[in-house]
Every structure is written in C-alpha cells, then in structure tokens.
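Peer 1: Mind looking at a prediction? Sequence and model below.
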Amino acid sequence: MTIHRYLRLIAGFFILLSLLLAFVHSPHWLWFTAFVGLNLLQSAFTDWCPMMTILRSLGVREN
C-alpha cells in the first residue's frame, strides 16, 4: 500500500473510532473527530500532514 492509501485508512479509522467513543463514552470525543477533519482540510491546501511525516519515517512507500 502507498502512503496516501494508509493516510485515508488511518483517517477513516480515527473518525469512526472517535464517533464510537462519543456514542459509548463521552460526546467530548467529537473534538477529536473535528481535529481529524480540520487536519484533512488543511492538508488539502498545504499538501502536508503530520501522519504523512510519521509514515515516511516508518518507510512507507510514496507510490
């Protein structure tokens, strides 16, 4: 898998996990959902995402 596929996988997992935690535990977990969404939005404009930096350092291939 490429870095972009891992990024979408991780973002989707984080969103679903935070929604589940908001439903089961506390609605404050929705702040994490908002953080992931805002991070995806800013990465669309800047082409930089902290998770991409982490994935690159772990040796995930670009293409």
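Peer 2: Thanks, I have the structure now.
Peer 1: rest of the way, CA atoms for contacts and neighbours
Peer 2: Noted.
Peer 1: could you say which helix or strand contains the residue nearest the centre of the chain?
Peer 2: For the chain, residue 11 is the residue whose C-alpha lies nearest the centre (Cα atoms, centre = their mean; 2.9 Å). Taking DSSP states H and E as the definition, residue 11 sits inside helix 3-24.
Peer 1: also this one, for the comparison:
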Amino acid sequence: MSVDRAVMAFAGCMVLVSLLLAHFVHPAWIWLTVFVGANLLQASFTGFCPAAALFKKLGFKPGAAFR
C-alpha cells in the first residue's frame, strides 16, 4: 500500500469513527471530522501532511494513489 492510499484510508476511517462517536457518545466529536477535513485541505495547499510523514516512517512506499 502506498503512502497516498494509507493517508486516504486513515482519513476516511477517522471521519467515520468521529461521526459514530458524535452520534452515539457526544455531538462535540464532530470537531474531529472538522479537524480531519481542515488537515486534508491544508495538506492540499502546502504539501505537508503529518499522517504521510508518519506512514513513511512506518515503511509505507511513496507512490501514486491510483495505478
């Protein structure tokens, strides 16, 4: 799995988890979704993504998201 796909999978999981937590635990968990979205937006403009840096350190290979 490439770093790009790992970041997309992680972001998608975080959004789904935060929505479940907001529904079943407390509505304030929706802020996690806001944070994930804001991080994805800033990464698209700056090219810096903390999750991508972490996945690279964990050994994921850089590469195109879709091949």
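Peer 2: Received the coordinates, thanks. Source: prediction; values computed, not measured.
Peer 1: Next, the TM-score between them, please.
Peer 2: Here the TM-score for the pair of chains, by TM-score structural alignment, normalised by the length of structure 1, is 0.97; 63 aligned residues with a Cα RMSD of 0.5 Å.
Peer 1: still on that earlier bit, chain neighbours aside, what residue packs nearest to the residue nearest to the centre of structure 1?
Peer 2: With Cα to Cα, 6 or more residues apart in numbering as the criterion, residue 11 of structure 1 has its nearest non-adjacent residue at 6.8 Å, and that residue is residue 36.
Peer 1: Likewise for residue 40 of structure 2?
Peer 2: Counting by Cα to Cα, 6+ apart, residue 49 is the residue found nearest to residue 40 of structure 2 once chain neighbours are left out, at 7.7 Å.
Peer 1: Please name the residues that touch that neighbour.
Peer 2: Contacts for residue 49 of structure 2 (Cα atoms under 8 Å, 6 or more residues apart in numbering) come out as 39-40, 43.
Peer 1: which parts of stretch 35-46 of structure 2 are buried?
Peer 2: Within stretch 35-46 of structure 2, the residues scored as buried using 16 or more other Cα atoms under 10 Å are 36, 39-40.
Peer 1: ditto for stretch 2-19 of structure 2
Peer 2: So stretch 2-19 of structure 2, judged by 16+ other Cα under 10 Å, has buried residues 2-7, 11, 14-15, 17-19.
Peer 1: okay if I get these as TSV plus distance to residue 62 of structure 2?
Peer 2: Output for these, formatted as TSV (distance: Cα to Cα, whole Å):
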residue	distance to residue 62 of structure 2
2	5
3	5
4	7
5	10
6	10
7	11
11	17
14	21
15	23
17	26
18	27
19	29
